[in-house]
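Student: Sequence and predicted structure below; questions after.
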Amino acid sequence: MHFDQGCRTQHGADRALSAGRLLLPAGLALFLVLPLGPAEAGCQDSPGPGVNWTGCSKARLILSGDDMTGAVFNGASLGASDLANAGLAGASFVGAEVTRTRFDGANLERANFEKVMGWRTSFVGANLQGANLVFADMSRSSFAKARLAGANLSKSELNRSDFTGADLTGADLSKAELARVSFQNTKLSGANVSFSNLARADLSTADLKGVNLTRSYLFLTQLGAADLSGAVGLTQMQLDMACGTVQTKLPADLARPASWPCGDTEQ
């Protein structure tokens, strides 16, 4: 009797333990199919400070002047949206798509645009001081009169973009694609443009005090009246490829090429 009762008790415990073992994976499976973060659920949230629209489709929105300080748009689709004059300081757009989106006059100080796709995007007059645009693909975009002091644009693609009147003081543009970019009246003093592609870019009226041009590709780069006397890393070989004039100021150890001014300088 005691033996049978003990067996039945042990058998019941084994069944309970077995059931517990079966329930654990099922519970885990249920957990794994649930949304792991606020991104998907947040897609229906109204715009505001700290809103999380990670991975959301938000194309063609009109959010001009809205306060979205610290918002998260990582991987989101924001193409053709209007975010002019919006408050977006510290916002994160990592991997987002912002093609033809307007950020004119927006406060994007310290915003993160790393690996963003944004052809023909407009940042006219925007505040991008200290912003991160590493690996951003923003060809044919406008940064006219934008404030980009201390911004990091390293390894970005900005071909045919417009930086007329922008402030890039101390910015990092190393290893960037800057072919045919307009830097007219642009502040590039102290900027790092080393190893970048400046083919056919216009530096003719830029402030280039202390700019780092080490190994930059200057094929048919328009130097005009630029003052390169304080440029860092500039070589005779680079000048021989570029297009300067009698007004171009050079470092004391470099000579004006006989080919200047260039014959074919079509942009």
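Tutor: Now that the structure is in, tell me what you want to look at. Numbers count the residues shown, from 1 in each chain.

Student: going forward, measure contacts and count neighbours with C-alpha atoms only.
Tutor: Will do.

Student: what are the ranges of the strands in the protein?
Tutor: In the chain, the strands defined using DSSP state E lie at 222-224, 243-244.

Student: Rebuild those strands as CSV, extending it with mean neighbour count and distance to residue 250.
Tutor: Output for those, formatted as CSV (neighbours: other CA atoms under 10 Å; distance: least, CA to CA, whole Å):
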stretch, mean neighbour count, distance to residue 250
strand 222-224, 24, 10
strand 243-244, 26, 10
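
Student: Out of these, which is closest to residue 176?
Tutor: Set against residue 176 and scored by CA to CA, these come closest in strand 222-224, at 17.5 Å.

Student: Quick check, residue 251 in contact with residue 232.
Tutor: No: applying CA atoms under 8 Å, one finds residue 251 not in contact with residue 232, separated by 9.3 Å.

Student: between these two, which one's more packed in?
Tutor: A side-by-side neighbour count of residue 251 and residue 232, using other CA atoms under 10 Å, places residue 232 first with 19 against 14.

Student: show me the contacts for the nearest residue to that one once chain neighbours are set aside.
Tutor: Closest residue to residue 232 apart from its sequence neighbours, by CA to CA, 6 or more residues apart in numbering: residue 212 at 4.6 Å. Under the criterion of CA atoms under 8 Å, 6 or more residues apart in numbering, the neighbours of residue 212 are 190, 191, 192, 193, 194, 231, 232, 233, 234.

Student: The structure to be compared is supplied as follows:
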Amino acid sequence: MTRITPFFLALAAALALPAAASALTGEKEVQRFTSFGGACANCELAGRRLAGAHFIGANFSGASLVGADLRGARFVGSVLAKADLSRADLTDAHMTGANFSHANLTGARMRDVEASGTVFSSANLSGVDLTDSRALGANFNGATLTGAAFTDANLQGAVFRNVDARGANFRDARLHATNFSGGRLDRASFRSANLSGAALRGGSFRGADFHDADLSHVSLAGADLTGARGLEQSQLNEACGDAQTKLPRGLTVRACRGSGIVVKVPPIPPVPALKPAQPGPRYLIIAESF
């Protein structure tokens, strides 16, 4: 017979309630918050209501959070590598030093998130809405971003090397010193985006929209901009390329010299090692009343 410990009873009770629940005490409303720490690799938390939850130094690698309500959640130094957060609601979430590498975030709602320095390398973010988000220095290396929306997002210094972001929307985004080298961004929209100092080296931007985009100090060496829309010679006069750069008919670009401008961006935190769970409690659940 399986013995049910008080720890697992507490866990079940915590997950059965909304993460930010309210109760009435006399005439005062008491707000309760749930915090998670320790290890819970491969946990089943699909559809859970965890709005406002705090994941502090937690290892949720491989966990299922499909469709979970994580609005306003905070992921501090936590590992969610290979976790399934498809269709999860992460609106207003804060991800500080978190690792979402190889995670599935397809169709997730991530408007207004703070993800500066967060690792999304090789993650699947197809169709994700990151409108108005802030992700300075974030690492999207090798991620799938097809159809993702980054409208009005601040992505300065972010790394998008070797991404598949075909059809993604970067309209009005701040992309200063962002690295798109080797990426597939065909039909992506950079309308009115600030790409100053960005690296588009060796990337594919066939049919992309560059109407009113700032391309000052942009490196287009080896980039394919065949059929790019809204691209003007005045924009290219501020950029540079090489003999392998492909441009729409009638447009030219000067040769790159030197390494371009140098911009200081927030460093990307080290990725925590994925270690086996140590003996002791698998969860730390703290209920705080205010």
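Tutor: Received it, and whenever you're ready, just let me know what you need. Since the structure is predicted, the reported quantities are computational estimates derived from the model, not experimental observations.

Student: which one of the contacts of residue 212 of structure 1 is nearest residue 140 of structure 1?
Tutor: Checking the contacts of residue 212 of structure 1 one by one against residue 140 of structure 1 (CA to CA), the nearest turns out to be residue 193, at 18.8 Å.

Student: Per the alignment, that closest one pairs with which residue of structure 2?
Tutor: Matched by TM-score structural alignment, residue 193 of structure 1 corresponds to residue 190 in structure 2.

Student: Residue in structure 2 paired with residue 68 of structure 1?
Tutor: So residue 68 of structure 1 corresponds to residue 65, using TM-score structural alignment.

Student: So its match sits against residue 44, correct?
Tutor: Yes: counting by CA under 8 Å, residue 65 of structure 2 does reach residue 44; the two are 7.0 Å apart.

Student: Name all residues that make contact with the equivalent of residue 205 of structure 2 over in structure 1.
Tutor: Correspondence of residue 205 of structure 2 to structure 1, assessed by TM-score structural alignment: residue 208. By CA under 8 Å, 6+ apart, the contact set of residue 208 of structure 1 is 187, 188, 189, 190, 226, 227, 228, 230, 231.

Student: same thing but 10 Å
Tutor: 169, 186-191, 226-232 (CA atoms under 10 Å, 6 or more residues apart in numbering).

Student: could you dump the residues you listed to JSON lines with distance to residue 42 of structure 1?
Tutor: Converted to JSON lines, the contacts of residue 208 of structure 1 look like this (distance: CA to CA, whole Å):
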{"residue": "169", "distance to residue 42 of structure 1": "37"}
{"residue": "186", "distance to residue 42 of structure 1": "40"}
{"residue": "187", "distance to residue 42 of structure 1": "40"}
{"residue": "188", "distance to residue 42 of structure 1": "40"}
{"residue": "189", "distance to residue 42 of structure 1": "42"}
{"residue": "190", "distance to residue 42 of structure 1": "41"}
{"residue": "191", "distance to residue 42 of structure 1": "39"}
{"residue": "226", "distance to residue 42 of structure 1": "50"}
{"residue": "227", "distance to residue 42 of structure 1": "51"}
{"residue": "228", "distance to residue 42 of structure 1": "51"}
{"residue": "229", "distance to residue 42 of structure 1": "53"}
{"residue": "230", "distance to residue 42 of structure 1": "51"}
{"residue": "231", "distance to residue 42 of structure 1": "49"}
{"residue": "232", "distance to residue 42 of structure 1": "48"}
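
Student: Run a quick neighbour tally on the equivalent of residue 224 of structure 2 over in structure 1.
Tutor: Matched across to structure 1, residue 224 of structure 2 falls on residue 227, judged by TM-score structural alignment. Residue 227 of structure 1 has 20 neighbours, counted by other CA under 10 Å.

Student: With residue 77 of structure 1 as the reference, measure out to residue 227 of structure 1.
Tutor: Distance of residue 227 of structure 1 to residue 77 of structure 1, computed by CA to CA, to the nearest Å: 42 Å.

Student: do residue 123 of structure 1 as well
Tutor: Per CA to CA, residue 123 of structure 1 is found 17 Å from residue 77 of structure 1.

Student: Looking at these two, which is more packed in?
Tutor: Counted by other CA under 10 Å, residue 123 of structure 1 and residue 77 do not tie: residue 123 has more neighbours, with 26 against 23.

Student: Pull the contacting residues for the residue mapped onto the more buried one from structure 2.
Tutor: Under the alignment (TM-score structural alignment), residue 123 of structure 1 maps onto residue 120 of structure 2. By CA under 10 Å, 6+ apart, the residues touching residue 120 of structure 2 are 80-81, 98-105, 138-144, 159-160.

Student: Same check on residue 260 of structure 2?
Tutor: Counting by CA under 10 Å, 6+ apart, residue 260 of structure 2 touches 197, 198, 199, 217, 218, 219, 240.

Student: Equivalent analysis for residue 140 of structure 2, please.
Tutor: 100-101, 118-125, 158-163, 179-180.

Student: same thing but at 8 Å, please
Tutor: Applying CA under 8 Å, 6+ apart, the residues contacting residue 140 of structure 2 are 119, 120, 121, 122, 123, 158, 159, 160, 161, 163.

Student: coming back round to it: wait, the match of residue 224 of structure 2 touches residue 207, no?
Tutor: Yes: taking CA under 8 Å as the definition, residue 227 of structure 1 is a contact partner of residue 207 at 7.3 Å.

Student: Need the counterpart of residue 86 of structure 1 in structure 2.
Tutor: Alignment note (TM-score structural alignment): residue 86 of structure 1 maps to residue 83 of structure 2.

Student: which residues of the stretch 51-200 of structure 2 fall in helices?
Tutor: With DSSP state H, counting those that start in this stretch applied, the stretch 51-200 of structure 2 shows no helices anywhere along its length.

Student: neighbours of residue 67 of structure 2, just the number please.
Tutor: Residue 67 of structure 2 - counted by other CA under 10 Å - has 22 other residues nearby.

Student: Excluding chain neighbours, what is closest to it?
Tutor: Using CA to CA, 6+ apart, the closest residue to residue 67 of structure 2 is residue 88 (4.0 Å).

Student: likewise residue 62 of structure 1?
Tutor: Residue 62 of structure 1 sits nearest to residue 82 (CA to CA, 6+ apart), 4.8 Å away.

Student: what's the answer for residue 183 of structure 2, then?
Tutor: Once flanking residues are discounted, residue 183 of structure 2 sits nearest to residue 162: 4.1 Å by CA to CA, 6+ apart.

Student: Centroid-nearest residue for structure 1?
Tutor: For structure 1, the residue nearest the mean C-alpha position is residue 133 (2.1 Å; CA atoms, centre = their mean).
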